[in-house]
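Asks: coords please:
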Amino acid sequence: MGLLAVLAAVVYALDLGSKFLVVGLLEHKEPVTVIPGVLLLNVIRNPGAAFSIGTGMTIVFTVIAAVVVIAIIRTARRLRSAPWAVTLGLLLGGALGNLTDRIFRAPAPLQGHVVDFIQVFPVTRFPVFNLADSAIVCGGILAVILSWRGYQIDGTRDTGEDVHG
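Replies: Coordinates of the predicted model:
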């Protein structure tokens, strides 16, 4: 539980800090090239979900994010696995980062637009994202790998063998 809490707090702090910096220094300015053709810092406000899907449903995404946070916290009570602690810590920190934007940022409470600013391979039109999004994607990938390999949240491992036959 401690690992989950520390990792979630670190992800959350890095996400909020990075958004604070880019909004203060780069918003309403031309994108900043970090690595030509590979990485830009390009501040946008995203009213939708990933890839700007559902731009008119901000309140729905706010509720979904809040439910995810509650579900992770409730699930954490059964946590006895370090890999799952990392997974849930990434998911929780990322969800809290984007939820904070949705609750407190313009245009209105509970309808805020998420600050995105990392743009990789800009010529491919790859979506702009933030550190919270990265943590959520990494946590999701880890969850799939752990589940596929049979690792359970309670620390046990399901080997897939049928003990009855």
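
Asks: Please make it C-alpha for all contacts and neighbour counts, starting now.
Replies: OK.

Asks: for this protein, what's the longest helix?
Replies: As assigned by DSSP state H, the longest helix anywhere in the chain is helix 2-26.

Asks: neighbouring contacts of that helix?
Replies: Applying CA atoms under 8 Å, 6 or more residues apart in numbering, the external contacts of helix 2-26 come out as 42-43, 82, 85-94, 96-97, 115-117, 130-132, 135.

Asks: Can you give me the separation between L40 and L21?
Replies: 15 Å (CA to CA, to the nearest Å).

Asks: Neighbour count for the two, which is higher?
Replies: Set L40 next to L21 and count neighbours by other CA atoms under 10 Å: L40 wins out with 19 against 11.

Asks: Run through the residues that contact R105.
Replies: 111-114.

Asks: got the buried residues for the helix or strand following the longest helix of the chain?
Replies: Using DSSP states H and E, the helix or strand that directly follows helix 2-26 along the chain is strand 32-35. Residues of strand 32-35 include none that count as buried (16 or more other CA atoms under 10 Å).

Asks: Please list all residues in contact with G56.
Replies: Counting by CA under 8 Å, 6+ apart, G56 has contacts 47-48.

Asks: here's the other one to compare against:
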Amino acid sequence: MLIDQGTKALALARLSQQNRIPLFGDWLGLQLAFNPGTVMSLGSGSTWLLTLVAAAASVALLIAATRARAAGWAVVIGLLLGGAVGNLLDRLLAPPGFGVGHVTDFLAYGNLFIGNLADVLIGVGVGLGLLLYLLGAQRSRDGERRGAAVDA
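Replies: Next up is the predicted model:
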């Protein structure tokens, strides 16, 4: 969260909305953008609602963090919480005003969208969470098969 806010401050100081600095050709670059919505500006007309959802998600993730029993799930929750709070701070404190602030973005993924470090944390957290879930479901099915073979 702190690193996210630091990178956003650096982006505000060094980048412009008009010029893109290429990092990997046209695939990835640096360009300043302000997003009132979610990914690809979805929900841009409901910034206040997104702020409420982000606040509720942050509280739920904080509660989940206190109940995490496995290190992997604690990491997932930490990544999601860091990303959610990073973008929530923008919504609360950035212009145009409290609760309707636009998220500062600067990582330009080709011509698809522009995101930030908090978005990366959320994406990695979701991917890792999905992987842990699938691995847990596979272990459960493997255990059921072994149990069925013993019962037969």
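
Asks: Superposing both, give me the TM-score.
Replies: Laid over one another, the chains give 0.88 as their TM-score (TM-score structural alignment, normalised by the length of structure 2), with 146 aligned residues with a CA RMSD of 2.0 Å.

Asks: Next, the buried residues of the longest helix of structure 1.
Replies: Neighbour counts using 16+ other CA under 10 Å place 3-5, 7-16, 18-19, 22-23 of helix 2-26 of structure 1 among the buried residues.

Asks: Strands of structure 2, start to end?
Replies: 21-24, 28-35, 103-109, 113-115 (DSSP state E).

Asks: A71 of structure 2 pairs with which position in structure 1?
Replies: Aligning on TM-score structural alignment places A71 of structure 2 opposite A82 in structure 1.

Asks: Surely T62 of structure 1 and R102 touch.
Replies: Yes - taking contacts as CA atoms under 8 Å, T62 of structure 1 lies within contact range of R102: 6.0 Å.

Asks: who has more neighbours, those two?
Replies: Between T62 of structure 1 and R102, R102 has the larger neighbour count (other CA under 10 Å), namely 28 against 23.

Asks: How about the more buried one: what's its closest non-neighbour residue?
Replies: Of all residues beyond its chain neighbours, the one nearest R102 of structure 1 is G112 (4.0 Å), with distances taken as CA to CA, 6 or more residues apart in numbering.

Asks: Show me what that neighbour lines up with in structure 2.
Replies: G112 of structure 1 maps onto G101 in structure 2, with residues paired by TM-score structural alignment.

Asks: And for its match, the neighbour number?
Replies: Around G101 of structure 2 there are 24 residues (other CA under 10 Å).

Asks: how much space is there between it and G37 of structure 2?
Replies: Note on G101 of structure 2: its distance to G37 of structure 2, by CA to CA, is 10 Å.

Asks: Need the residues touching each of the two.
Replies: T47.

Asks: Looking for the alignment partner of T51 of structure 2 in structure 1.
Replies: Aligned partner of T51 of structure 2 by TM-score structural alignment: T62.

Asks: Could I get the buried residue list for the lengthiest helix in structure 2?
Replies: In structure 2, with assignment by DSSP H, the single longest helix is helix 117-151. By 16+ other CA under 10 Å, the buried positions in helix 117-151 of structure 2 come out as 117-122, 124-126, 128-129.
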